[in-house]
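> I would like the atomic coordinates for the input below:
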Amino acid sequence: MSSLKTLACRVGLLLLMARSAMADCESFGMDFQDGGSYFQNSLSSDPFTFVSQFEALTTCEGCDNDTATNVFVDPNGDQYLCTDTALQPDDTDELSTCPLNKNQLWSGAWSVLILSNNGNDDPIAYERDFELSVGPQNTSTVCFPIYVFADLY
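A predicted model of the protein is given here:
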């Protein structure tokens, strides 16, 4: 599994360098966006997940009927291979599940790499960098007094 992670990272870095600024298939983060700051509950044993959407920018070329390989990168640079996501149909939420649970995360700078050969079109590689603040989620209950006014006739 370690060699697969290393291979995915190397391929991803090559694709990131080779990707043109005008790629025909674009990826958008629906929950974790580039440059954002997000909270994760350290008491949750749910896996870390993220949602992407893909969109063809031209009618001739764009997102082929292919999948994206998704890699989650921790603040130390270690990579975790997440589940693949489909590139089609356009503007459809695609969920990727990672092998780390939320209670295994820590605060810091994390990244998601989205990589695909994109079928017969230009390959794509996107990187989303974001900050995670990880800690126990607190819930507070606030009670408001209820006043009853009676008619004084």
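> When you work out contacts or count neighbours from here on, use the C-alpha atoms and nothing else.
Noted.
> how close does residue 12 sit to residue 29?
17 Å (C-alpha to C-alpha, to the nearest Å).
> Neighbour count for those two, which is higher?
Each of residue 12 and residue 29 has its neighbours counted (other C-alpha atoms under 10 Å); residue 12 has more, 23 against 17.
> Please name the nearest non-neighbouring residue to the more buried one.
residue 115 (6.0 Å; C-alpha to C-alpha, 6 or more residues apart in numbering).
> any idea which element that neighbour lies in?
In this structure, residue 115 sits in strand 108-116 according to DSSP states H and E.
> between the very next helix or strand once past that strand and strand 108-116, how many degrees?
Sequence order places strand 124-135 as the next helix or strand after strand 108-116, per DSSP H and E. Going by axes from the mean of the first three to the mean of the last three C-alpha atoms, to 10 degrees, strand 124-135 is angled at 150 degrees with respect to strand 108-116.
> How many neighbouring residues does residue 82 have?
22.
> which secondary structure elements does the one helix or strand it maps to contact?
Assessed by DSSP H and E, residue 82 sits inside strand 79-86. The helices and strands touching strand 79-86, judged by 3 or more C-alpha pairs under 8 Å, 6 or more residues apart in numbering; DSSP states H and E, are helix 2-18, strand 67-73, strand 94-101.
> for comparison, sequence B:
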Amino acid sequence: MIEIERKYLVNSKDYRSLAFSKSHIVQGFLNSHPDRVVRIRIADDKAFLTVKGRSNSAGTTRFEWEKEIPTPEAKLLLELCEKEILEKIRYFVRTGTHIIEVDEFLGSNQGLVIAEIEIEKEDDNIEVPSWVGLEVTGDIKYYNSQLSKSPFKEWKV
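Alright, predicted model coming up:
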């Protein structure tokens, strides 16, 4: 129930041809407080209720609890969610012993592409492909719950 992950920006579309699978995801937040995030997610034909706790100081580790729920119920819960519903295409790419999940955001966050790598221990060695760029682990503006409040299209670059 502890999630350990690293996040990176993506600097090319090379991951698309390397992906062994992809998924369409729609998600919203019933609560996006930093101490407790409650998310509703529909990924293709499956739906989930997820609760996440506050990240550690490095942003790599936090409590996560997830339960599959009926998709019709998830659709109703999405109607109760905060401001912005996120939509993205997630690509799954194998690298060494890890799987990289690459999120291509749509809608208000279009143009943002983030790679996430879940790891077993914080000091795990990760083989980072050349198309993975700047690490943004711990930068809260890249958290999905924050992207729903402050979408990428509103950022001043």
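> Could you get me the TM-score between them?
Remark: TM-score between the superposed chains equals 0.28 [TM-score structural alignment, normalised by the length of structure 1]; 73 aligned residues with a C-alpha RMSD of 5.3 Å.
> ok, now which ones touch the residue nearest to residue 12 of structure 1?
12, 15, 68, 69, 70, 123, 124, 125, 126 (C-alpha atoms under 8 Å, 6 or more residues apart in numbering).
> Widest-spaced pair of those?
70 and 123 (14.0 Å; C-alpha to C-alpha).
> quick one: which of the two has more around it?
Neighbours were tallied for residue 70 of structure 1 and for residue 123 using other C-alpha under 10 Å; the higher tally belongs to residue 70 (27 against 22).
> how many neighbours does the nearest residue to that one once chain neighbours are set aside have?
Among residues not flanking residue 70 of structure 1 along the chain, residue 114 sits closest, at 4.8 Å (C-alpha to C-alpha, 6+ apart). Residue 114 of structure 1 has 24 neighbours, counted by other C-alpha under 10 Å.
> My guess is residue 114 of structure 1 contacts residue 71. True?
Yes: between residue 114 of structure 1 and residue 71 there is a contact under C-alpha atoms under 8 Å: 6.7 Å.
> ok, and what's touching stretch 3-10 of structure 1?
So stretch 3-10 of structure 1 is contacted by 71, 79, 80, 81 (C-alpha under 8 Å, 6+ apart).
> mind checking how far the last one is from residue 55 of structure 1?
In this structure, residue 81 of structure 1 lies at 23 Å from residue 55 of structure 1, with C-alpha to C-alpha as the measure.
> Could you check which of those two has the larger neighbour count?
For residue 81 of structure 1 versus residue 55, the count of surrounding residues by other C-alpha under 10 Å is larger for residue 81: 24 against 18.
> what sits against the closest residue to that one other than its chain neighbours?
Excluding the flanking residues, the one nearest residue 81 of structure 1 by C-alpha to C-alpha, 6+ apart is residue 71, at 4.7 Å. Residue 71 of structure 1 makes contacts with 8, 9, 79, 80, 81, 82, 112, 113, 114, as judged by C-alpha under 8 Å, 6+ apart.
> can you tell me which of these lies nearest to residue 98 of structure 1?
residue 82 (4.2 Å).
> any idea where the strands of structure 2 begin and end?
In structure 2, the strands defined using DSSP state E lie at 2-10, 21-33, 36-43, 46-53, 61-69, 86-95, 98-105, 113-118, 132-135.
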